[in-house]
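Q: sharing a model that was predicted from the sequence below.
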Amino acid sequence: MNRETTESPEPGAGELEASKVLLVTGAGSGIGRAVVQEALSAGYTVVLAGRREAELIEAAQGNTRALCVPTDVCDPTQVENLFRQAVEHFGRVDVLFNNAGMFGPFGSVDEISLADWNATLAVNLTGSMICAAEAMRTMKAQEPQGGRIINNGSISAHSPRPKSAAYTVSKHAISGLTKSIELDGRAFGISCGQIDIGNTATAIMADLGVNSGALQANGSLLVEPTFPVAEAAKTVLYMAGMPASANIGQLVVTAAGMPFVGRG
């Protein structure tokens, strides 16, 4: 079921002169939810996609510039419907934040099941490709033509955590997808960039043990620093707000002092 929210807050001082349409996958929780709320505060029109409708509605907070479309990003038919709903309601899609993802199985490559491997790549990589492909079709067809795709990578696109083969491979592959989209979209005014975030304070980071002791390359456990998820969201919006003449190809933002530089 698709649901448009019914209440609208007062416009803020930082509201955009012309509201850009931002589509966010994985919008019901974590970084996606924070981006939705930061974007609505900044005056964006936002399309929220995710598997759990109740979480999307809660994230939208009754804003009339928000449209909730329950979507499984691994299903091309549902993704096609997502973008069709966005265009029918708001006329276009200016920015896709390709954010839906999962950490996947914990274990070395010989310890994880093929089913868990396939499930992780299906969401993190194939789902991102499906959404990017539909965004490209939409942005090519709209007037004025063009737009921007921002892929949520990870610092694991640069250096892995121990026992994270499926997740790490999926995020390394996102880097290749980002560069391919940027190259293929140039003729149509479509830019693509990637944000690689390390240790923002979300549930997935808590599950990895960063607050109580995360596994390090030497086998020890270490409590790692985190930073507020709102700051990660502001960084995504900085990328989204670049003029059409500029693009951030890759941006890394981490908690200060976290074990990333020198990891391993």
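A: Good, I have the coordinates. Numbers count the residues shown, from 1 in each chain.

Q: only C-alpha atoms for contact and neighbour calcs from this point on.
A: Noted.

Q: surely L48 and V24 touch.
A: Yes: counting by CA atoms under 8 Å, V24 is a contact partner of L48 at 5.3 Å.

Q: who touches both of those two?
A: V36 (CA atoms under 8 Å, 6 or more residues apart in numbering).

Q: tell me which of these two has more neighbours.
A: The neighbour count for L48 versus V24, taken as other CA atoms under 10 Å, is higher for L48 (29 against 24).

Q: what helix or strand does the more buried one sit in?
A: Per DSSP states H and E, L48 falls inside strand 45-50.

Q: for the next helix or strand after that strand, which positions count as buried?
A: Once the chain leaves strand 45-50, the next helix or strand it forms, by DSSP H and E, is helix 53-60. For helix 53-60, a neighbour-count test (16 or more other CA atoms under 10 Å) marks 53, 55-57, 59-60 as buried.

Q: this structure: strands as residue ranges?
A: 3-4, 21-25, 45-50, 66-70, 95-98, 147-152, 190-198, 214-215, 221-222, 250-254 (DSSP state E).

Q: and here is the other one:
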Amino acid sequence: MNAMRTKIAIVTGAGSGIGRAVAVELLRTGWSVALAGRREDKLSETAAEAGATAGAGAGQAGGAGTAARAGAPEALCVRTDVSRPGDVDALLVAVRDRFGRLDLLFNNAGTFGPGGVPVEELDYAAWRHVVDTNLNGAFLCAQAAYRQMKEQDPHGGRIINNGSISAHTPRPHSVAYTATKHALTGLTKSLSLDGRPYGIAVGQIDIGNAATDMTERMPAGVLQANGQLTPEPVMDVADVARTVRHMAELPLEANVQFATVMATAMPYVGRG
């Protein structure tokens, strides 16, 4: 971290799970963080857990870049549906007005969609919701962050996409989630290539079985490719957060292109 300036991050899906854990880790280690999510009450809970000074919306600080220059970490809560272009634009305006620049986007917001539904029974509206959130939302946030990072002085920054183990290997009955996570890998590669001239580093973290609300069913048994229900181990979500912070705090001349962090004994290598 640069001791002369607090670094600025956006974390999407910051109201719970991995997003909350990463936001808390960054706030507690000196970053100012814009907490983006659909529920303001959950965003406020994240800020409180980190013990951070919290604000909401745009234009409530004393001019652009005030918090960044003062060196005091701050949480900015911005209600955001990442699938809505207007919400994403408003998020970046709020960050620019409050902090003056952006150093990191953790593109984390996502949904698994209806679980256990065979492909032939999956409703199109459910498919579309997963695609709009996981893929279109990631693109919209990355595009807006890219524009900010390209134009700011000094230019550059980092984008980290939350890919998931399912970016490599699917679970049964997860066609929408798996398709979007595979697509995120292509998004990561393309953004990484296009960002080179502007000092924009882009990487992806693929996470398996971190202990959150989304994985609370794992120890009780999860459907496997052979049709059996098998308990799966989980890991502390704080280990994920520390990995993201390591990626985030590298100099822009270095990049973790892809990282996999997972519960050691989960069925991934050899899944199915």
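A: In hand now; what should we look at? Treat the numbers as computed from the prediction; the structure is a model and nothing was measured.

Q: quick one: the strand holding L48 of the first structure to the second structure mean distance?
A: With mean CA distance after the TM-score superposition for the first structure, strand 45-50 of the first structure departs from the second structure by a mean of 0.4 Å once superposed.

Q: tell me what that strand is packed against?
A: strand 21-25, helix 30-42, helix 53-60, strand 66-70 (3 or more CA pairs under 8 Å, 6 or more residues apart in numbering; DSSP states H and E).

Q: how does it look with 6 Å?
A: Packing partners of strand 45-50 of the first structure (3 or more CA pairs under 6 Å, 6 or more residues apart in numbering; DSSP states H and E): strand 21-25, strand 66-70.

Q: please work out which residues of the second structure line up with it.
A: Taken onto the second structure by TM-score structural alignment, strand 45-50 of the first structure occupies residues 32-37 there.

Q: can you tell me what sits against that stretch?
A: Under the contact criterion CA atoms under 6 Å, 6 or more residues apart in numbering, stretch 32-37 of the second structure has outside partners 8-15, 73-80.

Q: check the offset of it from the chain's centre.
A: 11 Å (CA atoms, centre = their mean, to the nearest Å).

Q: with stretch 149-167 of the first structure instead?
A: 13 Å.

Q: then stretch 25-37 of the second structure?
A: With CA atoms, centre = their mean, you get 12 Å for stretch 25-37 of the second structure.

Q: one more: stretch 125-139 of the second structure?
A: Per CA atoms, centre = their mean, the centroid offset for stretch 125-139 of the second structure relative to its chain is 14 Å.

Q: and what of stretch 108-117 of the first structure?
A: For stretch 108-117 of the first structure - counting by CA atoms, centre = their mean - the centre lies 25 Å from the chain centre.

Q: what range in the second structure matches that stretch?
A: Going by TM-score structural alignment: stretch 108-117 of the first structure matches residues 118-127.

Q: buried stuff in the matching stretch?
A: So, applying 16+ other CA under 10 Å, buried residues of stretch 118-127 of the second structure: 122, 127.

Q: picking up where we left off before, nearest to V269 of the second structure, of the contacts of stretch 32-37 of the second structure?
A: G13 (27.8 Å; CA to CA).

Q: how about the corresponding residue of the first structure for the closest one, nearest residue that isn't a chain neighbour?
A: Under the alignment by TM-score structural alignment, G13 of the second structure pairs with G26 in the first structure. Leaving aside its chain neighbours, G26 of the first structure sits nearest to A100 (4.1 Å; criterion: CA to CA, 6 or more residues apart in numbering).

Q: quick check: that neighbour touching V24?
A: No: using CA atoms under 6 Å, A100 of the first structure is not in contact with V24; the gap is 8.3 Å.

Q: rewinding a little: highest neighbour count among the contacts of stretch 32-37 of the second structure?
A: A14 (33 neighbours).

Q: nearest residue to it other than its sequence neighbours?
A: A14 of the second structure's closest residue in space is R20 (CA to CA, 6+ apart), at 4.6 Å.

Q: cool, S191 of the first structure as well?
A: Closest to S191 of the first structure by CA to CA, 6+ apart is R148, at 4.7 Å.

Q: what's around the aligned partner of that neighbour in the second structure, how many residues?
A: Using TM-score structural alignment, the partner of R148 of the first structure in the second structure is R158. Residues lying near R158 of the second structure (other CA under 10 Å) number 29.

Q: contacts only, for R158 of the second structure.
A: 104, 200-202.

Q: count of residues packed around the equivalent of M242 of the first structure over in the second structure?
A: Here M242 of the first structure is matched to L250 in the second structure, going by TM-score structural alignment. Per other CA under 10 Å, the neighbour tally for L250 of the second structure reads 14.

Q: C131 of the first structure now?
A: Neighbour number of C131 of the first structure under other CA under 10 Å is 27.

Q: mind checking what it lines up with in the second structure?
A: Match for C131 of the first structure (TM-score structural alignment): C141.

Q: and that match, how far from V88 of the second structure?
A: Distance from C141 of the second structure to V88 of the second structure, counting by CA to CA, to the nearest Å: 6 Å.

Q: equivalent analysis for G186 of the second structure, please.
A: 21 Å.

Q: same deal with A3 of the second structure?
A: Taken as CA to CA, the span from A3 of the second structure to V88 of the second structure is 30 Å.

Q: so between the two, which is more surrounded?
A: V88 (24 against 8).

Q: stretch 125-142 of the second structure: end-to-end distance?
A: Stretch 125-142 of the second structure end-to-end distance (CA to CA) = 24 Å.

Q: same check, this time on stretch 96-111 of the second structure
A: OK, stretch 96-111 of the second structure end separation, CA to CA: 27 Å.

Q: and for stretch 243-261 of the first structure?
A: Using CA to CA, first and last residues of stretch 243-261 of the first structure are 31 Å apart.
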